[in-house]
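Participant: what follows is a predicted protein model with its sequence.
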Amino acid sequence: MISIIAAVDRNRGIGYQNKLLFWLPNDLKRFKALTTGNTIIMGRKTFESLPKGALPNRRNIVLSSHSDIYYPGAEVFSSLKEALKSCKEDEHIYIIGGASVYQQALPLADMLCLTEVDAEAPHVDAYFPEVNSKIWQEKSREFHPIDDKHPCPYAFVDYFRR
């Protein structure tokens, strides 16, 4: 199964200068709970933005056009197609970014695990592709209001391919 996981603002913004738009501890907990023990695929810039490199207890796959690149704890492939070929049929794969990897993976994905933030980030330079309601059906929505650790309301929303 291929799932895409992302946090998006009202305009589908996902990042600015290779950083997340919002610091939402519950979103990070959900990300960890879903991806731990599974395979994560990301672009080079996303990998380089991780503060401690490869995420523990996951198979880390990095996509890069630089064939000579090496990252401790990660496998590097030149294309999403190659990376997916290296995965077993029963492997649960999470696509974790960035924008161009999301765009490539969307036609192949079975599920979207989105955190929809009810706010507009002031600066955005990376966007999530449009979610076409003719292709994707919302299956669950878990709303969370503002609290002392979360500066804006958000919802965990899962979509499945129709």
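Facilitator: Yes, it's here. Numbers count the residues shown, from 1 in each chain.
Participant: make it CA atoms for all contacts and neighbour counts henceforth
Facilitator: OK.
Participant: now for the most centrally placed residue in the chain: which residues touch it?
Facilitator: The residue lying closest to the centre of the chain (Cα atoms, centre = their mean) is Ile96, at 2.6 Å. Applying Cα atoms under 8 Å, 6 or more residues apart in numbering, we find Ile96 in contact with 4-6, 40-42, 102.
Participant: okay, and which of those residues map to helices?
Facilitator: Tyr102 (DSSP state H).
Participant: helices or strands up against the host helix or strand of Glu142?
Facilitator: Using DSSP states H and E, Glu142 sits in strand 136-144. For strand 136-144, the elements it packs on are strand 154-161, judged by 3 or more Cα pairs under 8 Å, 6 or more residues apart in numbering; DSSP states H and E.
Participant: alright, now check it against this:
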Amino acid sequence: MLAAIWAQDEQGTIGKENRLPWHLPNDLKFFKQMTEDNTIVMGRKTFEGMGSRPLPNRQTIVMTREKEYEAPGIIVVHTVEEVLAYAQNFSGITFIAGGSAVYKEFLPYCDVLYRTVINHVFEGDATFPEVAWEDWTLINLSEGEQDENNLYSYQFETYQRKVCPEQEN
């Protein structure tokens, strides 16, 4: 299964200079909980923005046009097809985890979307691509807990792709 997972502000901002423009520990916990023992796919700039190291307890795939790119503990791919083939043969969930261009390439193939919406506007230089929301059904919505470490109100949303009648046959 292929799923996208991301956090965004009210205007769709997802990053600034290849990093998150906010500090929201509960969303990071959610990301960890969802992706552990699964696979995450990200672009090279996103990977390097995280310190060029794979996250523990999950397989990291880095997608790049740089043919000679390598880093310890990751799988490097260069095409969407390589990721789709991997996901088809992987028994867990393959999560698309950024950045903007990578989300745009994989959105047509995703079965589930995990979106955290932060009720605030941040300065940023990357936004989540347009989503045809009429193709998706909201299946879960939960309010995030605001506290001294999580200063913004936010919610976790899970969407499942609607099945077209043509796809059912």
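Facilitator: Looks like it arrived, so ask away. In this text, all values refer to a predicted model and were calculated from it rather than measured experimentally.
Participant: one step back: now the strand holding Glu142 of the first structure on the second structure. Mean distance?
Facilitator: Mean deviation of strand 136-144 of the first structure relative to the second structure after superposition (mean Cα distance after the TM-score superposition for the first structure): 1.0 Å.
Participant: can you pull the buried residues of that strand?
Facilitator: Buried residues in strand 136-144 of the first structure, counted by 16 or more other Cα atoms under 10 Å: 136-137.
Participant: now do stretch 46-59 of the second structure
Facilitator: Going by neighbour count (16+ other Cα under 10 Å), the buried part of stretch 46-59 of the second structure is 46-48, 54-55, 58-59.
Participant: any chance of those in CSV, plus distance to Tyr86 of the second structure?
Facilitator: Below are the buried residues of stretch 46-59 of the second structure laid out as CSV (distance: Cα to Cα, whole Å):
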residue, distance to Tyr86 of the second structure
Thr46, 20
Phe47, 19
Glu48, 22
Pro54, 18
Leu55, 19
Arg58, 14
Gln59, 11
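Participant: show me the residues you listed that map onto helices.
Facilitator: 46-48.
Participant: name the residues that touch stretch 78-87 of the second structure?
Facilitator: Contacts of stretch 78-87 of the second structure (Cα under 8 Å, 6+ apart): 1-2, 63-67, 77, 93-94, 105-106.
Participant: buried members of these into PyMOL, please.
Facilitator: Filtering those down to the buried ones (16+ other Cα under 10 Å) takes a single PyMOL command:
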select buried, resi 1+2+63+64+77+93+94+106
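Participant: orientation of the longest helix seen in the first structure relative to strand 154-161 in degrees?
Facilitator: If you go by DSSP H, the first structure has its longest helix at helix 25-35. Relative orientation of helix 25-35 of the first structure and strand 154-161, computed by axes from the mean of the first three to the mean of the last three Cα atoms, to 10 degrees: 30 degrees.
Participant: mean per-residue distance, helix 25-35 of the first structure versus the second structure.
Facilitator: Helix 25-35 of the first structure, aligned to the second structure and superposed, deviates on average by 0.5 Å (mean Cα distance after the TM-score superposition for the first structure).
Participant: what's the span of stretch 148-155 of the first structure from first residue to last?
Facilitator: End-to-end distance of stretch 148-155 of the first structure: 16 Å, with Cα to Cα, to the nearest Å as the criterion.
Participant: also stretch 42-59 of the second structure?
Facilitator: Start and end residues of stretch 42-59 of the second structure are separated by 11 Å (Cα to Cα).
Participant: list the contacts of it.
Facilitator: Stretch 42-59 of the second structure has contacts (Cα under 8 Å, 6+ apart) with 17-19, 35-40, 60-64, 71-75, 96-99, 102.
Participant: check stretch 151-168 of the second structure too.
Facilitator: By Cα under 8 Å, 6+ apart, the list of residues contacting stretch 151-168 of the second structure from outside reads 24, 110-120, 135-146.
Participant: for it, buried residues please.
Facilitator: 152, 154-161.
Participant: again with stretch 111-120 of the first structure
Facilitator: Buried, per 16+ other Cα under 10 Å, within stretch 111-120 of the first structure: 111-117.
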